[in-house]
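Novice: 3D model of this:
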Amino acid sequence: MRIKRIRPDTVVQARPPGRCGARAWLVAILLASSGGLAVASAAHGAPPPRQAAFQPPAEELIVSPLAATQTLERKTPGLFFGRAAEPTAARQWELVRRLEHQKERRAAAKACDALVRRWPYAPEAAAAQQRLAEVHAERGRLKRAFDDYRYLIHFYPDQVALATMLERMSGLARQTLERGHEARARDMFLLIADYAPQWSGSAAALLAAGDLLRRDRDWFEALATFERVTARFPGSDEAQRAAAEGAHILYLLSQRYAEDDSIHVRALAALNATLRDYPAHADREALAREREELAARRYGRHFDMAAFYDNRRFNPETAVAAYRDFIRRFPDAPQARLARQRIDVLTGAAAGAPTEPRGSGE
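Specialist: Next up, the predicted model:
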């Protein structure tokens, strides 16, 4: 093997690296530069450039656009509407201010809408959308104002005071209800709860929506809405009322579906839970009466089902099995004593002693 000697005064040129070599050199340079930046930042008392993920304030966590039941698309300029009169968002916002100074609120609202449509990601877009909602609210256009606030918290949740916006949306829903538009107000309340499931005001919104559903006799939807209140806001005043309303609805459903034992069980469980969890409830006596009446009705129904087999058409063993099943399920029922007596009589008949069978109607 021949070794080539290099003179001391010879300049050696590096051979250009291949594709893999170039990548290795690039990675080495990036690592060296990042290390140098970190050292320099630490030397000046500043944090390194790679920081932890940003954690928004607690208020921003109360809105969940993805939880909404309906989708929402961004506004875009139309062919004959939503056209901006100025070339930039900043100048368009100045136009809005001038129109407001001139008391031309309708023109200012159109200018705000055009700004949001033309420059949806500009710094002025959130302020313009909020001002658009405020103008519509001032003009009494409640539905438009509510939709504008919804658009605001959907696309600009980190640029507005969310609690304030939600309070305004709740106020618009209440005003809509006062005007007699119950279905529209119900949808508004439900939408607020969908967007802000952890907001404390959502309890009142859900309770109002549940009342409207109950008023429309939409029992199952009202029950589901009241159960959302008790599940999300346990211990609150709204949860106390929602629990009672839900238990009462189940009691009414047990009367309507007299043969559905699952509803009877669910209603008794709801009544017992409400009386246990809220002993100072204002309607405690009424709830207790409903529980007693439902329990008595359920005992009588199941005893009649057992007594149906206590006649000459069936063997005594069948009636004994039915009575024993009743005692097993309802040992504290008033009819349990009579069921034990009939078991003694029927077992004696099976042994050969004469007896008169009991009819199912007795």
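Novice: for the rest of this, base every contact and every neighbour count on C-alpha atoms.
Specialist: Noted.
Novice: you'd agree A109 is up against E138?
Specialist: No: look at A109 against E138 with CA atoms under 8 Å: they stay out of range, at 11.1 Å.
Novice: who has more neighbours out of these two?
Specialist: A109 (22 against 11; other CA atoms under 10 Å).
Novice: quick check: closest non-adjacent residue to that one.
Specialist: Once flanking residues are discounted, A109 sits nearest to L132: 5.2 Å by CA to CA, 6 or more residues apart in numbering.
Novice: contacts only, for the one you found.
Specialist: 109, 112-113, 145, 148 (CA atoms under 8 Å, 6 or more residues apart in numbering).
Novice: redo that, cut-off 7 Å
Specialist: 109, 112-113 (CA atoms under 7 Å, 6 or more residues apart in numbering).
Novice: structure for this one too, so we can compare:
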Amino acid sequence: MDCEHKISIETRLHAGRLTKAGLALLAVCLAATGLACGTAAAQPVPPVETEAVRQSPVIRKLELSGSISSPHASQISTLVPGLVSKVHFDSGAYVKQGDMLLELDSELEQAAYEQAAAMAAQAAGEVKDAKRRLDIAASLAQRKYGPQNEVEARQAEVEIDTATHDSHRAEQKRRSVILDRHKLRAPFDGVISKRMVEVGQWVTPGTPVFELVAMKNFRVDVPVPQDYYARLRDGADVAIEVDTLPGEEIPAKIGALIPVSDPDARTFTLRVLPTRDNIPITPGMSARVLIDLDTGARDVVVSRDALIRYPDGRITVWVVKTDGDKTSVTERRVEIGLAFDGLVQVLSGLEEGERVVVRGNESLREGQAVQLAS
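Specialist: A predicted model of the protein is given here:
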């Protein structure tokens, strides 16, 4: 029984046309219809947030997986053979360029260096004495007290002693270099990821003793299908996602395109460099590289929040309709294309300028009145 029937019955009651049985039935009906009418009158108008359908450049977003690597990761070895006498750092230690990592027993080499230094000093004295004798012979010959051939002999003696001195100095320098190579220093700043030597161990050149990894200027290498090579060569917006910062995009730039990477898979390597410092990442971690490629097309787009997805595959939006003072919604099926930056390309179903609901669209009904949120 609706509200109009209720009013009709009440009118007939006042006219004295109902029996006692009719009065009882009327009481029940009035109670039921009164509750229904009151409920309908009290139903609230839900507030919704809307946005205008607009046109935008369409971006193709690629998401590729790669690994974080360091620009410097080296297995370090000594340049001379020897017995390890001291190890200054262990695995996990952070070292700076030039820090002493280990020392080899250099007692014999130190003695050889000192001997070479002594011989160079002796040769320097002989050169000095030869030059003194040359000056005397030249002075005597100038005053006609000595023969000219004596001057020439002294000159040859100076040249021979100078050559001997140069040879001993070269030997001293060689011994100094060998002595210094008994001390292994860090070639760059980084973390010792692995120590492979102990005190008392004999090592030879080429045998790794430390593994050192630089902990800055990280990069991410990802394989990319060859179809995108030309567009990436012209530049693109890139970002990185890592598990240590869930939901956050780290700004980055393209560092290099390595053209021939895997000819069988028809891919090349894209090297991406983060442009932000102090990121909680280490070499070996996985990372996702997000690449925005401009397709060169423009199309209708809406926010992703405007879409309602159904289990049967249908995708709809709630379109706002205004008729005078009344604002209502109607459901419309759409076909979508690419998704990017929180937007979705709409291939059909919407026109530019229409308004769609983006908040409060979870429980709307066809034709339902709504209130636009300010």
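Novice: TM-score for this pair?
Specialist: Here the superposed chains carry a TM-score of 0.24, computed using TM-score structural alignment, normalised by the length of structure 1; 134 aligned residues with a CA RMSD of 6.4 Å.
Novice: can you add secondary structure and give the contacts of L132 of structure 1 back as CSV?
Specialist: Shown next, in CSV, are the contacts of L132 of structure 1 (DSSP: H, G, I helix; E, B strand; the rest coil):
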residue, secondary structure
A109, helix
C112, helix
D113, helix
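Novice: could you dump those residues to CSV with distance to A32 of structure 1?
Specialist: Shown next, in CSV, are the contacts of L132 of structure 1 (distance: CA to CA, whole Å):
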residue, distance to A32 of structure 1
A109, 54
C112, 49
D113, 50
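Novice: now name the helix or strand holding V344 of structure 2.
Specialist: strand 343-348 (DSSP states H and E).
Novice: likewise A224 of structure 1?
Specialist: helix 219-232.
Novice: can you mark which positions in the host helix or strand of A138 of structure 2 are buried?
Specialist: Using DSSP H and E, A138 of structure 2 maps to helix 107-142. Going by neighbour count (16 or more other CA atoms under 10 Å), the buried part of helix 107-142 of structure 2 is 109-110, 112-113, 115-117, 119-120, 123-124, 126-127, 130-131, 133-134, 137-138, 140-141.
Novice: and for the helix holding A224 of structure 1, what's in contact with it?
Specialist: With CA under 7 Å, 6+ apart as the criterion, helix 219-232 of structure 1 contacts 203, 206-207, 210, 213-214, 239, 242-243, 246, 249.
Novice: quick one, helices of the stretch 201-350 of structure 1?
Specialist: Assigned by DSSP state H, counting those that start in this stretch, the helices in the stretch 201-350 of structure 1 fall at 202-215, 219-232, 237-256, 261-277, 284-307, 316-329, 336-350.
Novice: these: which one's closest to A24 of structure 1?
Specialist: helix 219-232 (54.7 Å; CA to CA).
Novice: which parts of the closest one are buried?
Specialist: Applying a neighbour-count criterion of 16+ other CA under 10 Å, one finds 219, 222-223, 225-230, 232 buried in helix 219-232 of structure 1.
Novice: which ones are touching D299 of structure 2?
Specialist: 55-58, 345.
Novice: and those residues, which are buried?
Specialist: Those of these that meet the buried threshold are 55, 58, 345, by 16+ other CA under 10 Å.
Novice: ok, so of the residues you listed, who is nearest D262 of structure 2?
Specialist: V58 (30.0 Å).
Novice: pull the contacting residues for the closest one.
Specialist: Taking CA under 7 Å, 6+ apart, one finds 294-295, 297-299 in contact with V58 of structure 2.
Novice: can you list those in TSV and add secondary structure?
Specialist: Shown next, in TSV, are those (three-state DSSP):
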residue	secondary structure
D294	strand
T295	strand
A297	strand
R298	strand
D299	strand
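Novice: and of the residues you listed, the nearest to A21 of structure 2?
Specialist: D299 (69.2 Å).
Novice: in a markdown table: the buried ones among the contacts of D299 of structure 2, plus distance to L179 of structure 2.
Specialist: Shown next, in a markdown table, are those (distance: CA to CA, whole Å):
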| residue | distance to L179 of structure 2 |
| --- | --- |
| Q55 | 72 |
| V58 | 65 |
| Q345 | 70 |
